[in-house]
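S.K.: no sequence on hand, only this structure:
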C-alpha cells in the first residue's frame, strides 16, 4: 500500500502518543499541516517560531514527554533556533521537524535557502546545539530517521534533534510497510543502573563521613527521581543543596533543604558546601554561576572535599571537579538501589536534629532579613513583596515559569518551591523571552494546574505575540510583569562597574518609558490589569487566577539588585580586586 509521507508522519506521531505539535506555517510544511487537519493531534499555532520552541520546551518539562515543533525553512528555522538551543542546554527532549528546499533544486539557490557555503545544508545551522541533525535525502529513509530522532531525543542525556525534510519529500508516496515495521521497535529503552557493590561503597562512605552533603541539579527532574531522592535524604538525614535547575527536587520546606548555591546563594549555604567532607552530586554539571566560577574560596572546595558523582552523561563526570567515585547511571534507577542498600545498612535511618534546627533557624533568619521589603507599602513595589505575595496566593502545586533577571534569581534564592518540576526556568542558556511562552506549554501539558509566569518587562517585550496564541486557544495563564522600565540586572551591573547605564534603561526624550502592557493584552483579546498601588497587587492576582482566563498583570517594580553574598568571576573582570557586585538603579 502506498501513502503520502505527510500522512504517514501524522499517523506515526498519533501512534507514538503525541498530543500536541507547536509551530508556524510556511510553504515547505503545509503538506504536514493539511494532514494534521483531521488528526487527533492538536496543532498550537504561534506568531513566531521562537515562541513555538519555548512553548514546546515548557510543555516537555511539565508533561515529562518529548515535544514536537513544526518549522518552515530558512528564517523559520533560524527564528526557532534560540528556543531550541535553550532546550538543548537544559536537556529537554524535543523533535524539530522542518521543511527544507526541494531536493531537486539543490545547487540552484531556491527561495529562502541558506547556502553561502554549501547547498541543501540548512540542517547544519543546528549542529552546535542539537544532539543530531538529519537531512532526509530519500523518501524511503524517512521512517527510520523519524524513529531514530525520537529515540535519540529521549535517551541518555535528553535533548533536541532536528529532522530537515525537503518539501517535495513530504509530498512523495511511500510503501506504508516501511512505517509499519517501526511498530515492532521498542519506544522505551531500559536505562543503566548502579551495581550493588558500588552502591554499598557510596552509602558506607556517606554514613562514615563527618559532614556529608547532597548536591543536586536538574537531572533529578529529568529522571523523575525526586521521590527517590527525598526518601534517601530523609533516611540518612543528609542536607541537600541544589543548583538553580535543581530547585524543588526536595521541597523547600523540608528541614534538610539548604537551598541554592553559588552567586545567588547565601553565605550559609555556600559555607555548608565548602565545609563538606563528602559531596554526592546527582544530575548536575556544576555550572559557573552555581559554583561561584569554580573558585574554591566561595562554594565548593575539591579537594579537600571529596566528590562522588552520578550522571547519565559520562562527559559531565569530572568535567569541573576531580571525582573519587564516578557512576554513569539513570538517577531514578541508581537512587532506587541506593535507597535499598541504605535501608539494609541502616535499617532505622540516621538522625541529625541539630543540623535540622540549624537549617530551620537560618531559613527564618533569612526570611526576617527580607521582612522590611516584604512589608514595604511603597510603589513601585519591592520585588521581594511581589514574590512573597505570589507565593501566598498560589497553591503548593502551581507551576511557575521565570525569565531572566530578578524573577529568575529571586525565585531561585527566596521563593519556596514545594513540588518537584513545578518551576521552569531557562538555566543553561538563560534566555530572555523564555518565561512567557513556556507558561503556555506548561498549562497545555497540565491543564488542571495553576500556571503563573514571572517575567520582566524586557523579557515579556521580546515576544508579546505569545498573547495571540493564548487568546486563540483560551489558555488561562497569568503573566506577572515585574516592570522596572529596564534591563534591570544589566543596568545594575553597568552602573556598579562603569558608572553608567547606557543602553540598559528604557527612555523616550529623556523620560522613563514603558509600553502599557495591560492595554497591549486587551488589544490581543486578553484581560490586562495595570497595578496602581502595592495594596492592589495581591487581590488582582487572586482574581486573575480565579477567573480561569489568560490575564496580564503589569506591576511597576523598583529597580534594585537581587541580594547576594556569593561570587561570580565576571565581577573581577569588570573591577579587579574591588569586590563590587550590583547597585540599585533609578529607572
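M.R.: That came through, no problem. Computed from a predicted model, the values in this text were never measured in an experiment.

S.K.: drop to CA atoms for contacts and neighbour counts, all remaining ones
M.R.: OK.

S.K.: ranges for the strands of the stretch 201-350 of the chain?
M.R.: Ranges of strands in the stretch 201-350 of the chain, per DSSP state E, counting those that start in this stretch, are 212-216, 240-242, 257-260, 278-282, 306-311, 325-328.

S.K.: pull the longest helix from the chain.
M.R.: If you go by DSSP state H, the chain has its longest helix at helix 353-369.

S.K.: which residues does it contact?
M.R.: Helix 353-369 has contacts (C-alpha atoms under 8 Å, 6 or more residues apart in numbering) with 255, 256, 257, 258, 268.

S.K.: on that earlier part again, got a markdown table for the strands of the stretch 201-350 of the chain, with mean neighbour count and distance to residue 576 too?
M.R.: Shown next, in a markdown table, are the strands of the stretch 201-350 of the chain (neighbours: other C-alpha atoms under 10 Å; distance: least, C-alpha to C-alpha, whole Å):
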| stretch | mean neighbour count | distance to residue 576 |
| --- | --- | --- |
| strand 212-216 | 26 | 30 |
| strand 240-242 | 28 | 29 |
| strand 257-260 | 28 | 26 |
| strand 278-282 | 24 | 31 |
| strand 306-311 | 23 | 30 |
| strand 325-328 | 19 | 36 |
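
S.K.: among these, which comes closest to residue 397?
M.R.: strand 257-260 (18.0 Å; C-alpha to C-alpha).

S.K.: against which helices or strands is that closest one packed?
M.R.: Judged by 3 or more C-alpha pairs under 8 Å, 6 or more residues apart in numbering; DSSP states H and E, the packing partners of strand 257-260 are strand 240-242, helix 267-275, helix 406-414.

S.K.: winner for burial among these?
M.R.: strand 240-242 (a mean of 28; mean count of other C-alpha atoms under 10 Å).

S.K.: next, count neighbours for residue 574.
M.R.: 16 (other C-alpha atoms under 10 Å).

S.K.: residues in contact with it?
M.R.: If you count contacts by C-alpha under 8 Å, 6+ apart, then residue 574 has residue 497 around it.

S.K.: how much space separates it from residue 488?
M.R.: 18 Å (C-alpha to C-alpha, to the nearest Å).

S.K.: tell me the buried residues in the longest helix of the chain?
M.R.: Neighbour counts over helix 353-369 (16 or more other C-alpha atoms under 10 Å) mark 356, 359, 360, 362, 363 as buried.

S.K.: put this next to the previous one:
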C-alpha cells in the first residue's frame, strides 16, 4: 500500500524544499537554505502558515521589508554560496508580486539561483475579480504574475494540488543547473495554497541534485590548443563563470604555465589576486590601460566564462587587431559562440586544466610577458597616485578615489566589498586591488541601484565571520535602504559606506559627455529659471540610516574617514560611515575611461554641447567591428 501524508499545498511545498540538496565535487549543500517573506492576504494563510508549522529548524524564515530587496538579499547569499545554495522569497499577490520583477531580472541576468513564490489570484474564481486581480478581457488565466515570465528561467502556476509535484521537481532542476539557473517562479493561487491533498511520501524524500562539470570535447580542445600555440599575443578574459566554477586555482596554474595575461570583467575580477604576475586588471570601458591595450593588440582572446557584454567589448570597438580570433570557453553554448568564437563548451575548471595539459611546454614570447608586466607596474603607480592623500588634504573632504584608497589600506583578504551602480563600479574595476577570489562583489550584469544593502545582508548570512561592506552613493541609498531594518533585527553587522555627492553623479558625468549637460541629475532646488540648479537639498542620509537602527559615524575630512572606517570594521552591529566627497582634482582621482561605451547622442541638435558630443560619437562609432 502506498503511504501518503495529508498536507496543504503550501505545507507540502515547504516540506519538500527543506529536503533538497545540491552536490558538487563530493560536497553537499542545502539547496533552499531559508525563505524570505512579506505576508499579505495572498500568502499569509498559505505559505505563512506552512512556514510556522514547519518550524525554523527545517526552514529558517527571514522577515523582509521590501519585496525587491528580499530578492537582492537572496542573490547575495547565493552568489557567496557559489550558486550551490539559494533562498526562496514569498510575497502576497498584486503589488507584492510585481515588486519581485526587478530582483528577478537581476538574478536571471547574472545567472544566480533564487526561488520566487508569489501568491496569485484564486484558481477557483469564487468571486471575479478579487482584490488585486488583473482583468484581461481576452485571457482569463492572466495575472500580474505573468510579468515575471520574461525575467524567469522557469515559470509555472500551480492551479491544482497534484500539479505541485512535477512543478517543484522542475524548479529544483533549473535552480541547480549551472547553465539554466536564475530566477524560478512558482505562482501560487491563494486558494490552492490552503487546499489539502494526500501526498506520496516519496515526494518528501531527501533528493540530491548534482551540479555538473562537463569536460571539453576532444576536437574542440585540440582546436583551442592549436590556436593558442599559433598566437603571438594571446589574452584571457576571465568572467563570472570562473568564480561560479571555482576555477581560480586552475586559471592561475594556466597563466603561470603559459605566461598568458589575464584581464577580468566586473564579474570576473578577483579570479586572480591583483598581485599575481599575470593579472592585468579590468578590461573594457571601465578597464585598465594595461588590459585594454592588450585587448586592442591581441591576436587571440580566450573568453573564459564571460557573456562579452558591451562594457567588456567597449561596444564592439576594443579588439582592433585585424587578425584577432576568439575561443569561447563557456558552459553555455550560446555564450561560447559569441564574436564568431571557436567554442570550447565545458566547465571552466575542467577546460582550463585540460587545456594547460594540452599546451605542455608552450609559453608566450618572453618579450611579450615582460612588456605587459612593465605596463601593469605602470598602472599600479597610477592607482597609487589616485589613492594618495597629500598632507594638505588630511583636513579636506576626500575624493571618491581617496575613500577607496583608505579602505584598500584597511581590509585584508577576508573582507567583501559590494557595489552595483553609480560611478563606483568604474572606479572599483580600475582601481580596486582584489586580495581574494570572492572579495570583489560588483553586480554589473543589471547594475541595479538599491542592490548593495540587501545584497550585503544576504552575503553576510552566507559568510557570517567576514566583514561585509556595502558601498553606496546617495542616489542608490535613497532607492532601497529598507533592509537596514532587517540587518538590525537579525544582528548582522554589515558596514554601509554612504558616499554623498548630491545627486546621480555617474549619470551626471555621462550626461555631460553626451551633450545632455547634466540635465535632471543633481539633487538641488529649482532655480529662478525652473532648472534644478539651486542650492543642494537639505537631505540628511546619516540621520535616515540612524533612524532605521544603524550606528552612524559622520565624517567631514580624510582624517575622520580613516578613523571611521577602522571603527566600522571592528563593529559588532550594523554600522554606517557617512562621507561627503569632493570632485577629483588633478592630484587625486581615477584615470579617465580607457575604452569607449556606446551611448547614442542626438543626431541633430541646436545646443553646442550636443553638436560637439555627436561629432565625438561618430568618430568612436566608426571603430566598431563585427567579428565574423
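M.R.: Perfect, thanks for sending it. Note that this is a predicted model, so its numbers are computed, not measured.

S.K.: got the angle between the longest helix of structure 1 and helix 267-275?
M.R.: 140 degrees (axes from the mean of the first three to the mean of the last three C-alpha atoms, to 10 degrees).

S.K.: what's the mean distance for helix 353-369 of structure 1 versus structure 2?
M.R.: Mean deviation of helix 353-369 of structure 1 from its aligned counterpart in structure 2 after superposition (mean C-alpha distance after the TM-score superposition for structure 1): 3.2 Å.

S.K.: tell me the SS of residue 10 of structure 2?
M.R.: State at residue 10 of structure 2, reduced to three classes by DSSP: H, G, I helix; E, B strand; the rest coil: helix.

S.K.: helix, strand, or coil at the aligned partner of residue 115 of structure 2 in structure 1?
M.R.: Matched by TM-score structural alignment, residue 115 of structure 2 corresponds to residue 95 in structure 1. At residue 95 of structure 1, secondary structure determined by three-state DSSP is strand.

S.K.: quick one: residue 165 of structure 1 is in a helix?
M.R.: No. Read with three-state DSSP, residue 165 of structure 1 is strand and lies in no helix.

S.K.: where along the stretch 101-250 of structure 2 do the strands fall?
M.R.: Counting by DSSP E, counting those that start in this stretch, the strands of the stretch 101-250 of structure 2 are 114-120, 154-157, 183-189, 196-200, 207-210, 234-238.

S.K.: reformat those strands as JSON lines; add distance to residue 468 of structure 2.
M.R.: JSON lines is the format used below for the strands of the stretch 101-250 of structure 2 (distance: least, C-alpha to C-alpha, whole Å):
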{"stretch": "strand 114-120", "distance to residue 468 of structure 2": "21"}
{"stretch": "strand 154-157", "distance to residue 468 of structure 2": "31"}
{"stretch": "strand 183-189", "distance to residue 468 of structure 2": "24"}
{"stretch": "strand 196-200", "distance to residue 468 of structure 2": "42"}
{"stretch": "strand 207-210", "distance to residue 468 of structure 2": "30"}
{"stretch": "strand 234-238", "distance to residue 468 of structure 2": "24"}
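
S.K.: of those strands, which is nearest residue 285 of structure 2?
M.R.: It's strand 234-238; of those, that one is closest to residue 285 of structure 2 (C-alpha to C-alpha) at 13.8 Å.

S.K.: which residue numbers in structure 1 go with that closest one?
M.R.: Under the alignment (TM-score structural alignment), strand 234-238 of structure 2 falls on residues 212-216 in structure 1.

S.K.: which one in structure 2 is aligned with residue 245 of structure 1?
M.R.: Using TM-score structural alignment, residue 245 of structure 1 sits opposite residue 267 in structure 2.

S.K.: equivalent analysis for residue 483 of structure 1, please.
M.R.: By TM-score structural alignment, residue 483 of structure 1 lines up with residue 500.

S.K.: surely that match and residue 474 touch.
M.R.: Yes. Using C-alpha atoms under 8 Å, residue 500 of structure 2 is in contact with residue 474, at 5.0 Å.

S.K.: separation between residue 537 of structure 1 and residue 480 of structure 1?
M.R.: As for residue 537 of structure 1, its distance to residue 480 of structure 1 is 10 Å (criterion: C-alpha to C-alpha).

S.K.: re the thing from before, list the contacts of the match of residue 115 of structure 2.
M.R.: Residues in contact with residue 95 of structure 1 (C-alpha under 8 Å, 6+ apart) are 66, 67, 68, 69, 149, 150, 153, 160, 161, 162, 163.

S.K.: and for residue 206 of structure 2, the neighbour number?
M.R.: Around residue 206 of structure 2 there are 12 other residues, counting by other C-alpha under 10 Å.

S.K.: which residue comes closest to it once chain neighbours are left out?
M.R.: residue 19 (4.8 Å; C-alpha to C-alpha, 6 or more residues apart in numbering).

S.K.: name the element the equivalent of that neighbour over in structure 1 belongs to?
M.R.: When structure 1 is aligned by TM-score structural alignment, residue 19 of structure 2 is paired with residue 15. Per DSSP states H and E: residue 15 of structure 1 is located in helix 5-16.

S.K.: which other helices and strands contact that helix?
M.R.: helix 30-36, helix 167-170.

S.K.: which residues in structure 2 does the shortest one align to?
M.R.: Spelled out, it's helix 167-170 of structure 1. With TM-score structural alignment applied, helix 167-170 of structure 1 matches the range 190-193 in structure 2.

S.K.: which parts of the stretch 51-200 of structure 1 are helices?
M.R.: Applying DSSP state H, counting those that start in this stretch to the stretch 51-200 of structure 1 gives helices spanning 75-89, 142-154, 167-170, 177-180, 196-208.

S.K.: nearest to residue 409 of structure 1, out of these?
M.R.: So among the helices of the stretch 51-200 of structure 1, helix 75-89 is nearest, using C-alpha to C-alpha, at 17.3 Å.

S.K.: which outside residues touch that closest one?
M.R.: 24, 48-54, 57, 71, 93-94, 98, 112, 125-126, 129-131, 159-160, 426-431, 434.

S.K.: so that helix versus helix 142-154, what angle?
M.R.: With the same axes, to 10 degrees as the basis, helix 75-89 of structure 1 and helix 142-154 are set at 40 degrees to each other.

S.K.: from the chain's centre, how far out does helix 75-89 of structure 1 sit?
M.R.: Centroid separation for helix 75-89 of structure 1 versus its chain: 14 Å, with C-alpha atoms, centre = their mean, to the nearest Å.
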